[in-house]
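[1] what follows is a predicted protein model with its sequence.
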Amino acid sequence: MAGGTETKAAEGELKRAVEDLQRTFQVYCEANDERLADIETRASDDVVTGEKLARIDAALDRQKRQLDDLMLKGRRPMREERDELRLRGVSLEHKAAFDAYVRGGGEDGLKGLEQKALSVGSDADGGYLVPEETETAILTRLASVSPIRAIAGLRQVSASVFKKPFSISGPQTGWVGETAARPQTNGPTLAELAFPTMELYAMPAATATLLDDAAVDVDQWIAEEVETAFAEQEGAAFINGDGVNKPRGFLDYPRVDEAMWSWGNIGEVASGAAGAFPATDPADRLIDLVYALKSGYRQNGRFVMNRRTQAAVRKLKDGDGNYIWQPPATANAPATLMSFPVTEAEDMPDIADGAAAIAFGDFRRGYLVVDRTGVRILRDPYSAKPYVLFYTTKRVGGGVQDFDAIKLLNFRA
């Protein structure tokens, strides 16, 4: 009964947050219309109206973040659901042995279990595999709070490098007469893509009092401590990473004008103005970006940009005078831009001359995140006494897997 009451309360809170955001956006639209009217009549922005719009814009950002936090909180399983998962599929024996290791450093239980499983749980520098429940919890939270991971393709591997062949072009074909000879056609062109996994670590610290408290769920604590650290590092690498000891971000690949696109490059559309949208028909550049993507990708397309770029886009209208950015219609829906969902990624660049501040594409097909199976933890009670450090590591890689599935809007003339 308590769980049902909590669920209803959370749903009510989400509904109120969505309604508040929609009301604030209506006020924002009215203020921006007033600003545009001032420009038409006075040929300049009214300072008071501009400040009012900036305040409403900041309120929109705050309400959107609050809504995102509520949605993330709602995705976390309740205690009863976690217990049910444990009973159905998770090794309670492994969890108990891991709990003993984390709390007191006892390794005997884990050594025996992982030897029986024919896995090397600890070597000279060591670490033990965390229980399956904790690993799943960490990966679930990363998908929720790391924006690119949440929309990209995902693959779990057991090797250090994942290699994937990709067919750039299919076999050649042709028309022939009924009795004409059938000449041999060329085979498809294949490219081999390699995605090495790199080590990502977090090192939360706990006091002896925390570990001695039997009421503390250590698995849950570790997952919550490392989720933010992992997500921040991943979010930056999946966008801007150079591939050296980290995944390669989609903005690190060579970029060319869409008219000259070829495999291995990311296609760009120019905004038409240095560091800005053009003064005339600015929304048309977003339409150009959308239709630079082939229809097979476009049906699953989404925009990716940071909060400041989204604030600039909120002011744009289509040819009929309608705002092209719209707030979420329901609790679990994203904001939309020209009816396509918007993913907010703070590691995207701001609008500036030569900056690719907006990406559009089918990221599920375009970008691949590779996770090596297993999250490891090494208990260190010596380096930072009186604290106990938990050196938690996972291996992750990433890179573009289909160069035709992602397009960029570059703010250049």
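    Alright, I've got the coordinates.

[2] can we go C-alpha only for contacts and neighbour counts from here?
    Fine.

[3] so which strand or helix has residue 343?
    strand 340-344 (DSSP states H and E).

[4] and residue 59, what does it touch?
    residue 24 (CA atoms under 8 Å, 6 or more residues apart in numbering).

[5] here comes the other one, which I'd like you to weigh against the first:
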Amino acid sequence: MTDFSTDAFETKAGAGAQPVAGGAEALLGELMHAFETFKQTNDERLDRIERRGSSDTLIDDKLDRLNRAIDGAKAALDRQAVDRARPQLDGGSPAAADEYKQAFAAYVKRGEEKALSIGSNPDGGYVVPQETEAAITRLMTALSPIRAIAGVRVISSGTYRKPVTLTGPAAGWAGETAARPETASPTLDSLAFPAAELYAMPAATSAFLDDAAVDVGAWLADEVNAAFAAQETTAFVSGNGTNRPRGFLNYTQAAEDDWEWGKIGYLPTGVSGDWPAEDESDVLVALVYTLKAGYRQNASWVMNRRTQGAIRKFKDADGNYLWQPAAGAGGRSTLLGFPLVEAEDMPDIGAAATPIAFGDFRRGYLVVDRQGVNVLRDPYSAKPHVLFYTTKRVGGGVQDFDAIKLLKFAAS
């Protein structure tokens, strides 16, 4: 008998565990099995409500356990996908490492600064090798759900400015000999995306750094990546734009009928803090079609796991479940045929909350990365540990206000 508990999935693919042969396929099988059981149990719940007018506590508890089991299997699959994507840095044959990588490893391990002058700043530390910087960004993409679907631009200055055409030039029809009056000019706007400083300060003992087997670049990337990714995701969702990126939920919101450029449009559910009393899923379909056709092709859903758990119970008019698990390891779950991105920083369902976003985030939200990741080695402040003050400059904000829509749990 299959154990549908979250703990069971955590044991099979715990954090930091290396995936074993067939591990992803086995977890995917468990996920599909759990979802099939979930559907059968939910059908039983709906049938009981139809026959008796109420659900059963035991059935509701079982659905909650199955929801947690599905979430656990999905989290384990996501961790394995991150582990598979983890690059090998500074390792392998000595011939494969260039002079700067070797010098950087010596600086991290022992504080030696020979041959680092090309990448140094006496007050700001040293720029990490390009491979390590790429690994930090690559792992952050795997762990930061918004970065994974947003547009990303690498900049060399402190602020990226993007001109935007709000309206094109006016045009008109004219007869062969009719007068042709001057038409209106296009309306332009400029959006600014300043890069704010993001930092982490991992510590290591001198004995750990002296170990010749330590892959310095990979260790540093692993240490700072999780911290950077967590801070990034929060900022991309709800950041206020002060010394951090501005999240897409931080902009002024407007009902779709009153939408204008500079605001994020929303569709109300019609009930404060809840789904509509009947045909709950209809508001999801309506939200899809608030987005213009040009954006729907690459659109994604964004919500947290609790909201996702509530939506798993929804069916269409033909009795098909709207939520479907990923078709293969490393894939995404889908809702109404569109990929679903799980972001825990999205709010829960509640009065006037906007826990569900839908849109083409690659066109709608822009992440700007200031080129370079700096490391300052500090062997003095926390003896016997060596601190590594690691900084990266990141910005973000909405670049197309037409591309992202929200579902608001409000009467209007």
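    In hand now; what should we look at? The structure displayed is predicted, hence computed values, not measured ones.

[6] TM-score them against each other, please.
    Superposed pair, TM-score by TM-score structural alignment, normalised by the length of structure 2: 0.92. Supporting alignment: 393 aligned residues with a CA RMSD of 1.7 Å.

[7] if we can go back for a sec, what helices or strands is the strand holding residue 343 of structure 1 leaning on?
    On a contact count with 3 or more CA pairs under 8 Å, 6 or more residues apart in numbering; DSSP states H and E, strand 340-344 of structure 1 meets strand 302-305.

[8] tell me which residues are up against the strand it packs on.
    337, 340-346, 348-349, 357-363.

[9] check stretch 314-329 of structure 1 too.
    Contacts to stretch 314-329 of structure 1, defined as CA under 8 Å, 6+ apart, come from residues 18, 21-22, 25, 29, 32, 281-283, 313, 334-339.

[10] in the strand holding residue 343 of structure 1, what's buried?
    Neighbour counts over strand 340-344 of structure 1 (16 or more other CA atoms under 10 Å) mark 340-344 as buried.

[11] can you redo those residues as JSON lines with distance to residue 136 of structure 1?
    Converted to JSON lines, these look like this (distance: CA to CA, whole Å):
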{"residue": "340", "distance to residue 136 of structure 1": "30"}
{"residue": "341", "distance to residue 136 of structure 1": "27"}
{"residue": "342", "distance to residue 136 of structure 1": "26"}
{"residue": "343", "distance to residue 136 of structure 1": "23"}
{"residue": "344", "distance to residue 136 of structure 1": "24"}
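
[12] ok, so of these, who is nearest residue 215 of structure 1?
    Taking CA to CA as the measure, residue 215 of structure 1 lies nearest residue 344 of the buried residues of strand 340-344 of structure 1, at 36.6 Å.

[13] quick one: what's aligned to that closest one in structure 2?
    In structure 2, the residue matched to residue 344 of structure 1 (TM-score structural alignment) is residue 342.

[14] now its match: how far from residue 93 of structure 2?
    From residue 342 of structure 2 across to residue 93 of structure 2, the span is 39 Å (CA to CA, to the nearest Å).

[15] about what we covered before: how big is the offset of the strand holding residue 343 of structure 1 relative to structure 2?
    For strand 340-344 of structure 1, the mean deviation from structure 2 after alignment is 0.2 Å (mean CA distance after the TM-score superposition for structure 1).

[16] relative to the whole chain's centre, how far out is whichever helix or strand comes after that strand?
    Downstream of strand 340-344 of structure 1, the first helix or strand assigned by DSSP H and E is strand 356-361. The chain centre lies 14 Å from the centre of strand 356-361 of structure 1; the measure is CA atoms, centre = their mean, to the nearest Å.

[17] residues in structure 2 aligned with strand 356-361 of structure 1?
    Using TM-score structural alignment, strand 356-361 of structure 1 pairs with 354-359 in structure 2.
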